[in-house]
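S.K.: predicted model and sequence below, questions to follow.
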Amino acid sequence: MKVAVVMGGASPEHQVSLASGRGIAKAVEVLGHTAIPLVIDADGNWIDGQHEAIEILQACDVTIPALHGEGGEDGRLQGFLDQLQVPYVGSGVAASAVGLDKHLTKSVLTAHGIPVTPGVTLRGTDLTDTEAALQKLKLAGLDFPLFVKPANGGSSFGVTRATNLTTLLTAIADAAVLDPNVLVEREMAGREIDLAVLEFPDGRVETAPALEIHADPGQPFFNATAKYDSSATRFVVPAPLDPELALRLRRTAIEVFEVLGCAGLARVDFFVTSTGEAVVNEINTFPGFTPASQFPRMWAAAGLSYAEVVDTLIRTAVARG
């Protein structure tokens, strides 16, 4: 098959997407297909030109939109591909849009009785009116330490741990540069556990063994530096979990996937407290996909190689049409 691999994009995750796209394109070639890389530059322009890109996409059998963050993982590219009637890997417009928007994700999951990290969303005058923002946090029962992040985005860009009013106001201002909606959440003390969800061509949805993150102790939390640039960060897979907790996380991850209407793949991130409470932190509808990324690591622990995971994604997308 001819497989288009779209990568890059205008989000802060541009370089991460390029790395994911290159890894996927290499796997596509290993599988015996023809990989056709299509790069969107950091300003959001197709390097080959939009008209040329449309012709290439329509000439391919399937597209892998290996974009992370806004402009690619948020439903915009998926809608574009739907208009072109091009089969593609992963979730459609609605699930992609909701999945990237952390506020909407939490609202939908809460409505379905799925526990999420407690928090509030600040927008409009909340971002500049300190008293209004503090009142909103007080009503929600939120106190320091807090995590502040853009409502749309990933790779920990724009995420800050705030321990007092000064750091909170700075964090809100920094996050607001990246997104007009800013999420302020309670710090969850406990373990960070990820689940990889994969849809198979016959419609089955499965999870790989869970992964536990042990972030670089030299960093304040699992930030972008700890994620991409630190040799001190460790990913333990399979995560040491008792059978009951492992089953609960697996069932919840699949429920999140299905409630949000996802397709193809997703990574669901949890916090597990010392009392065994598990809450959903977020979902990534197209998670980092380099050979060293968490998603492929988890499936490697299940016995699926990187190329085999890419093969499953392609075959599932083609089967779905």
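M.R.: Great, that's in hand. Note that this is a predicted model, so its numbers are computed, not measured.

S.K.: C-alpha only now, for contacts and for neighbours.
M.R.: Noted.

S.K.: spit out the contact partners of the nearest residue to residue 215 once chain neighbours are set aside.
M.R.: Once flanking residues are discounted, residue 215 sits nearest to residue 233: 4.5 Å by Cα to Cα, 6 or more residues apart in numbering. For residue 233, the contact set (Cα atoms under 8 Å, 6 or more residues apart in numbering) comprises 213, 214, 215, 216, 217, 226, 227.

S.K.: which residue is nearest the middle of this structure?
M.R.: residue 284 (2.1 Å; Cα atoms, centre = their mean).

S.K.: and residue 135, how many neighbours?
M.R.: Per other Cα atoms under 10 Å, the neighbour tally for residue 135 reads 12.

S.K.: coming back round to it: let's see the ChimeraX selection covering just the buried ones among the contacts of residue 233.
M.R.: Of those, the buried ones go into a single ChimeraX selection, burial set by 16 or more other Cα atoms under 10 Å:
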select :213,214,215,216,226,227
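
S.K.: now the contacts of residue 233 as JSON lines including distance to residue 24 and secondary structure?
M.R.: Below are the contacts of residue 233 laid out as JSON lines (distance: Cα to Cα, whole Å; DSSP: H, G, I helix; E, B strand; the rest coil):
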{"residue": "213", "distance to residue 24": "24", "secondary structure": "strand"}
{"residue": "214", "distance to residue 24": "26", "secondary structure": "strand"}
{"residue": "215", "distance to residue 24": "26", "secondary structure": "coil"}
{"residue": "216", "distance to residue 24": "27", "secondary structure": "coil"}
{"residue": "217", "distance to residue 24": "31", "secondary structure": "coil"}
{"residue": "226", "distance to residue 24": "23", "secondary structure": "helix"}
{"residue": "227", "distance to residue 24": "20", "secondary structure": "helix"}
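
S.K.: what about versus this one:
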Amino acid sequence: MEKLSLCVLFGGCSSEYEVSLMSVTSILNNLDREKYDIYMVGITRDGRWLLYEGEISNIRPDRWNDRRYVTPAILSPDRADHGLLVLREGGVQRIRLDVIFPVLHGKNGEDGTVQGLFELCGVPYVGCGVLASAVCMDKDVAYSVLTQRGIPSARSICVREEELTHPEMVARKLREAALSYPVFVKPANAGSSVGISKVHGEGELLPALQLALREDGRGKAIVQEFLDGIEVECAVLGNGDPVASADVGEIEPLRELYDYEGKYCDDTTALHIPARLPPAKAQEVREIAVRAFRAMNCQGLARVDFFVLHKDGRVVLNELNTLPGFTDISMYPKLFCHGGMGYGELLDRLIELALGR
């Protein structure tokens, strides 16, 4: 069988650059070399695209960007090229690609920007399209769509950067939305819990909004109700007929906020698969996850995050992640692997779904 020409993209201009390096290391170590000719393309923090031809082990510690191993390369938007242009000293090398696997998290990776480039290139790619990626990334827009589709999501308001000059207006918006402290303040456009604060009173609100807006970079922050419940996640896989993972996973933060460090850097979070939920409640989570996936027109994959409230057992959607982490400890691959699908098999399925579109 002829190998597929596969470009794996990693790094990126994002606060989640380091997460991408962890994710792509796991993915590259589990791709079948008998099935794929793999081209590794890294994007530096300042946006340079480089074909990387060194060892996988150099990527996670961020030693890949060494001129001995890299050559400038770009994805050509000209569909006649259908792939990479490698700018070697002797001239331009053209590499025709069958599929692209973007392992890019956060801004410029899962927000529709790079997906638009893939569409121009005419090369199939893993994951959601332009619209679904952009809508899911912007929590303000995502909550509006989910509410319209009858999917229960967290109550929130959007605060724009220019409104910080009138803090009394922000306070009034909170009162009108019946949001009482504590609340969570988040960037509208960021992932991995970067820039998130739990705010206990009005005196903490302005610094939290300033932090969120710095991370957002697009002038929008979200003030969201505090949801007292069990934090659970469900993985969804598919195109027109998506399926949820057989089990739901539970996040148990061992400190107040499940933040970036808790996800990737320390041992302050416990994961439970399956989640400690009654079977009927876990099934409800799975069903809503698939409904949300379809409502947002997702394709390929998404991780859908929820709270199951202690008070009344309601299932409330927190957010959808269209390119979730694939690190050694990430919930998305762990959920499918726990259900019996091997890591490499999951990657093969994602590539098949990209080609099937």
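M.R.: Done, it's in. Since we're looking at a predicted model, the values are computed, not measured.

S.K.: thinking again about what came up before, what's the residue nearest to residue 215 of structure 1 aligned with over in structure 2?
M.R.: Residue 233 of structure 1 maps onto residue 269 of structure 2 when the alignment is built from TM-score structural alignment.

S.K.: give me the nearest residue to residue 60 of structure 1, chain neighbours excluded.
M.R.: Using Cα to Cα, 6+ apart, the closest residue to residue 60 of structure 1 is residue 2 (4.9 Å).

S.K.: quick one: which helix or strand includes the aligned partner of that neighbour in structure 2?
M.R.: For residue 2 of structure 1, the aligned position in structure 2 is residue 5, judged by TM-score structural alignment. Take DSSP states H and E as the rule and residue 5 of structure 2 turns out to sit in strand 4-11.

S.K.: how far does that strand sit from the chain's center?
M.R.: 17 Å (Cα atoms, centre = their mean, to the nearest Å).

S.K.: list the contacts of it.
M.R.: Against strand 4-11 of structure 2 from outside (Cα under 8 Å, 6+ apart): 17-18, 20-21, 24, 35-45, 96-104.

S.K.: for stretch 155-163 of structure 1, same thing?
M.R.: 12-13, 144-150, 167-168, 171, 174-175, 178, 220-224, 227.

S.K.: what do you get for stretch 84-104 of structure 2?
M.R.: 4-12, 17, 20, 23-24, 51, 71-76, 81-83, 109-110, 123-126, 323, 351, 354-355.

S.K.: mind listing what's buried in that stretch?
M.R.: Buried-residue list, stretch 84-104 of structure 2, by 16+ other Cα under 10 Å: 84-87, 94-104.

S.K.: same deal with stretch 314-328 of structure 2?
M.R.: 314-327.

S.K.: could you do stretch 214-229 of structure 2 as well?
M.R.: Buried residues in stretch 214-229 of structure 2 (16+ other Cα under 10 Å): 215, 216, 219, 220, 221, 222, 223, 224, 225, 226, 227, 229.

S.K.: and those residues, which two are the farthest apart?
M.R.: Spatially, the most separated pair among those is 219 and 229, at 29.7 Å (Cα to Cα).

S.K.: give me the stretch of structure 1 that the longest helix along structure 2 matches.
M.R.: Of all segments of type helix in structure 2, defined using DSSP state H, the longest is helix 279-295. With TM-score structural alignment applied, helix 279-295 of structure 2 matches the range 243-259 in structure 1.

S.K.: average gap between that stretch and structure 2?
M.R.: In the superposition with structure 2, the average deviation recorded for stretch 243-259 of structure 1 is 1.0 Å (mean Cα distance after the TM-score superposition for structure 1).

S.K.: now that stretch: buried residues?
M.R.: 246, 249, 250, 252, 253, 254, 256, 257.

S.K.: now the nearest residue to the fourth one once chain neighbours are set aside, what's its secondary structure?
M.R.: What that stands for is residue 252 of structure 1. Sequence neighbours aside, residue 114 is the residue nearest to residue 252 of structure 1 in space, at 7.7 Å (criterion: Cα to Cα, 6+ apart). Under the three-state scheme (DSSP: H, G, I helix; E, B strand; the rest coil), residue 114 of structure 1 adopts coil.

S.K.: could you report the neighbour count for the alignment partner in structure 2 of residue 114 of structure 1?
M.R.: Correspondence of residue 114 of structure 1 to structure 2, assessed by TM-score structural alignment: residue 151. For residue 151 of structure 2, the neighbour count with other Cα under 10 Å is 18.

S.K.: residues touching residue 151 of structure 2, list them.
M.R.: Applying Cα under 8 Å, 6+ apart, the residues near residue 151 of structure 2 are 288, 291, 292, 317.

S.K.: now the two most distant members of these.
M.R.: 291 and 317 (11.1 Å).

S.K.: measure the most far-flung residue of structure 1 relative to its centre to residue 167 of structure 1 for me?
M.R.: Centroid-distance maximum for structure 1: residue 131 at 32.4 Å, with Cα atoms, centre = their mean. Going from residue 131 of structure 1 to residue 167 of structure 1 by Cα to Cα, to the nearest Å gives 15 Å.

S.K.: ok, residue 279 of structure 1 next?
M.R.: Applying Cα to Cα to residue 279 of structure 1 and residue 167 of structure 1 gives a distance of 26 Å.

S.K.: and for residue 179 of structure 1?
M.R.: Counting by Cα to Cα - residue 179 of structure 1 and residue 167 of structure 1 are separated by 18 Å.

S.K.: if anything else comes up later, I'll come back, but that's it for now.
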